[in-house]
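**Q** all I have is the shape, not the residue letters:
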C-alpha cells in the first residue's frame, strides 16, 4: 500500500527541534541593583477598561522589550549578615534619611514588588502570544494505510477573537467516512478567524487579567511610598533618640566635672580650716554617684547608636555603628510652631498619603473584575470565516479537493441558569462595598493622625519654651548657690541640690526637644511627606 514520504519525517523533526527555555549564567551571576527613591509609575487610565473600545495598550513584542521584562525576573542576591558592624564617627539626619531610602531592607522588599508586578503584566500579556500547534498521525499497518499531519499558528486577539492559519496534508487510503482528512498531494492551506458578537466583545478574561496587572503595577508604587514614609519616620525617631542620649551624656559629664573640679577647692578650704573634713567625704559620695550616672548615660548612648545602625547603612547595605557624639546644633533648633489646626492640613494629608490611592487602585481592579463577571452573564455568540485551498496534483479524478473553500460559522453557548456568573457578580459587589467602607475609615484615620500629630507638635513646642526658661532659672540658682558656698555662707548639701536641679532641668529640656523632633517626624508622616521638612517651615534657634 501507500508508503510514508520524507516530508512527514521532516515535519516531525521540525516540531521536535523547537528550542525550549534556556537559562543564562550571566543572569544568575548578576547582582541586584540598588533601590533608588521610588518614582511614580505611569498611571493606568480608567478608559482603558471602562470605555467601549476593545483595544488595550500595545503589548511587548520587540526583543529589547522582552529582554527588559526578563531582567525584572533576575534572582536577588542574598547577602549574609555581617559578623561585625562597621564603625562610623557621626552622622546627620539627612544622611540617615538618604540611607533609609536607598538601602533599608523594608523599602527594598517593597520595591521588589515592582518585579513581581511587571512579571504579572508579562504573564497576562502571554495570553496574546502566538501559539504554534501541530500533530502527526500515521496508520501504517491496516487495510486503510494513511498518514496525516498539520502545522499552524493561532492567536487570541486583543479584541476578544481568535485568528489562525496553517497547513495540513493527508495522504494514503482513508475510510469512506474519513475522506475529509484527505488532501491533494501538495496539501491544504487554511486561514480564518472567530469574533465574539455578544460576550467577550468589550472585555474578556485575557484583557481583564492584563488590565488588572497594569493597575497592580501602579498600586505597588503606593505600597513603596507607604514603606518609605514609615521607614523614614522610624529612622528619624531613632536618630533623635540617639541625639538625645548624647545630650544627656554631656549633661551627666558636665555635672560630674563640677564635683571633680570642686575637689581641689575643698582640700584647700579644709586645710585652711574653712570647711569640715566631712565635706570631703560628701563630695566623694557625690562624685561616685555622678560617675554611675555617666556610666548609665554611656550605656543608653551605645544602645541608641545600635538601634540607629538599623537605619544607617553603607553603600554595601551593612549597618554603620556610630561611635562618636552627635552634634547638638540641629537638636537645639526648632521651627516656628503654628498653633491651631488648619483644616487644609487634613485635605493635604488625604491627598498626599498613599493609603487612599492604594485603595482606589484596589477598587479599580475590582471594577475590572465586575465588568468581566457581568460579561460572563451574556450568551457566547461567535461568528467566523474559514478559507482553504488544496494545492498540488489532485487526489481523485473528481477533483473534489481542488476547489477554493469558504466556510462561515456561527456558534452559540450559554448556561441557562448562569449561576456561576451571577455568583461572581454578587461576590465582587460585596468586595467593592468592603473597599468603600475601608476607604471611609482610612480617610477618617488620616484626619485623626493629623490632629494627634499636630497636638503633640504644639505641646512639644510649648514644653521646649518652658523647659528652656527652667534651665535658665536653675543655672542662675546654681551660680548663686556656688558663690555662697565659696564665701562660706552655704553648705555642700545645698550646692549639690542646686546642681542636681540644674541637671534635671537640662535633662527635661532634652526630653522636650526630643519629643518635639519626634512629633515633627510624626506630623510629616501624617501629612504624607517622606522627610521631616515641612513646606514653609522656617527654623528658629530656641536654645
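**A** All right, it came through fine. In this text, all values refer to a predicted model and were calculated from it rather than measured experimentally. Numbers count the residues shown, from 1 in each chain.
**Q** C-alpha from now on. contacts and neighbour counts both.
**A** Noted.
**Q** identify the residue spatially nearest to residue 103, adjacent ones excluded.
**A** residue 317 (5.6 Å; C-alpha to C-alpha, 6 or more residues apart in numbering).
**Q** looks to me like that neighbour is in a helix.
**A** No - applying DSSP: H, G, I helix; E, B strand; the rest coil, one finds residue 317 to be coil, outside a helix.
**Q** below is an additional structure, to be compared with the one above:
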C-alpha cells in the first residue's frame, strides 16, 4: 500500500515538470500517467530521453526505497511526539476479606508539557468502607476527592530532556530522509540518462560499421565480376575479402557493445509493474533528433554559492550538524544536578466519610527533590563524544563543499572540450568524406590504388566514430552538470 502511494505521489511531482531536455520538445500529450501509457511509450516508436526519465523516476526500486525510508522516518517522528500524549489511568482497590472492608476507585489524566519538562495531572478518587491506620490516606468524603497538580524541572531537564530531544531529532531525521529521496532521485536520473546516451551512441556506431561493410560487400560484387572478365587481378578480390572480414569483426564488436548498452539501459527502463524493458534498435533516435549540445556559457550562469546551497549532500550535513548540536545540549544537560518541583492541590466533596473531618479541607502540597552525581564521568564521556562528532561533521562539510566545486569545474572543462572536439570531428568527417569520394573517383578511372580507397573509407569511419564519442562525452557531461547543479526539470524531476 505504501509503495503504491509513493508511486502516485511521485507521479504528481514529476508530471508538471514536463520533463524538458535541451533540444527535445516535450508536449502535453507526452506526459503519461502510471500504467499502460508509460508501457506504450517504452515499447512503441522512437525512445526519447524524457520517456526514460519518466520510467526511472516512477518505477526504479532505489527511488521507491528512499520514499519508504522517508515514511519510516516520519513514523519515528510521530512516535517521538507520542511522549507528550495525554495519558489516562484507572485504578480499583478493594479488600475482599478481612476485618477492614475499604476500597476505592480512581481515575487520572496526565499530560506532558514541553516548558520545564513539566507534567500536569488531574485525578478523581472516591472510597467506601474502612481502612487500617496505615492506609488512612485512601479515605475520601462521600462524593470523592479531586486532585490537580504539576511536576517540573528547575535545573536538569529544564530546557531539554530525552523526550524533547527525541522530538526535535526525529523531525530533523525526517528532513534528512526527505533530502535523501532527492539525492537518490538525482543519482538515478543521472545514471539513467548516461545509460540512454551510451545506448544511442552504440546504435550510431553500428550504423557507421554497417555502412562501411555494405560498401565493401558491394565492391566485392564488382571486383568478382572484374576478375571473371579479366579486368582485375585475383589478388584484389582476396584483398577485399580480407577487408570484409575486418569490417565484419568491427560490426560484431559494435553489436556486442550495443547489446551491452541496451541491457544497461533496461536496468532503468521499467514498465508500470517494475519489470525491466530492453529497448530495441528500431527505437533508436538519430543524433539530429536529439538537438545540439548546450554551450558552456549557458551552464555557468548559475551562481556557485546558490549551487552549494541547494546540494543535497551539504543540506543533509547541515541538518546532521544541527542534530549533533542538539545532542551536545542534551549531554550538557546530563551534567547538571536534578532539582524537581511538585505542586498538588486536592479537595474532598460531600458528606464527611469514615476518615473523619481531617479530610474535609483543601490541601496544598509543595515539594522539592534534589540529586547530583558526584563524579559524572559517564555524562562527561558522552559530552566529549558528541563534541567530537560535531567537529567531524563541520570538517566533512568543508571537504564535500570543496569536492563539489572541483567536480563542477571538471564537468565544465569536459563539456567545453567535448563541444570543441565535436566541432573538430564534424570538420574531420567532412574532409574525410571528400577524400573518400576523390579516391573512389581516381580508382574508377584507374589512377588510384585499392589500398588507399580502403584506407580513406576507414579513416572517414574513424572520424565519424570520434564525432559520435565526442557527442557522447558532451551529453554525459551536460547530464552530470545538471545533476551537480540540481537542475530538476532537465532530470525529469520537479
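**A** In hand now; what should we look at? All of these numbers come straight from a predicted model, not from anything done at the bench.
**Q** so the residue lying farthest from the centre of structure 2, which state does it fall into?
**A** In structure 2, counting by C-alpha atoms, centre = their mean, residue 99 sits farthest out from the average C-alpha position, at 71.0 Å. Secondary structure, three-state DSSP: residue 99 of structure 2 is coil.
**Q** how much space separates it from residue 131 of structure 2?
**A** 9 Å (C-alpha to C-alpha, to the nearest Å).
**Q** do residue 41 of structure 2 as well
**A** Remark: distance between residue 41 of structure 2 and residue 131 of structure 2 (C-alpha to C-alpha) = 82 Å.
**Q** residue 147 of structure 2: what's it in contact with?
**A** 122-124, 344-347 (C-alpha atoms under 8 Å, 6 or more residues apart in numbering).
**Q** helix or strand for the spatially most central residue of structure 2, which one?
**A** For structure 2, the residue nearest the mean C-alpha position is residue 184 (2.3 Å; C-alpha atoms, centre = their mean). Residue 184 of structure 2 belongs to helix 162-229 when assigned by DSSP states H and E.
**Q** can you give me the buried ones in the following helix or strand past that helix?
**A** Moving toward the C-terminus from helix 162-229 of structure 2, the next helix or strand (DSSP H and E) is helix 234-266. For helix 234-266 of structure 2, a neighbour-count test (16 or more other C-alpha atoms under 10 Å) marks 236-237, 240-241, 243-244, 247-248, 250-251, 254-255, 257-259, 261-266 as buried.
**Q** between helix 162-229 and helix 234-266 of structure 2, find me the angle.
**A** 160 degrees (axes from the mean of the first three to the mean of the last three C-alpha atoms, to 10 degrees).
**Q** could you report the neighbour count for the residue nearest to residue 103 of structure 1?
**A** 17 (other C-alpha atoms under 10 Å).
**Q** what's the answer for residue 433 of structure 1, then?
**A** Applying other C-alpha under 10 Å, we find 12 residues neighbouring residue 433 of structure 1.
**Q** next up, identify which helix or strand it is on.
**A** Element membership of residue 433 of structure 1 [criterion: DSSP H and E] is helix 419-486.
**Q** mean shift between that helix and structure 2?
**A** Here the mean offset of helix 419-486 of structure 1 against structure 2 after fitting is 1.5 Å, by mean C-alpha distance after the TM-score superposition for structure 1.
**Q** which residues in structure 2 does the helix or strand following that helix match up with?
**A** Next in sequence after helix 419-486 of structure 1, counting helices and strands by DSSP H and E, comes helix 492-527. Alignment note (TM-score structural alignment): helix 492-527 of structure 1 is matched to residues 450-485 of structure 2.
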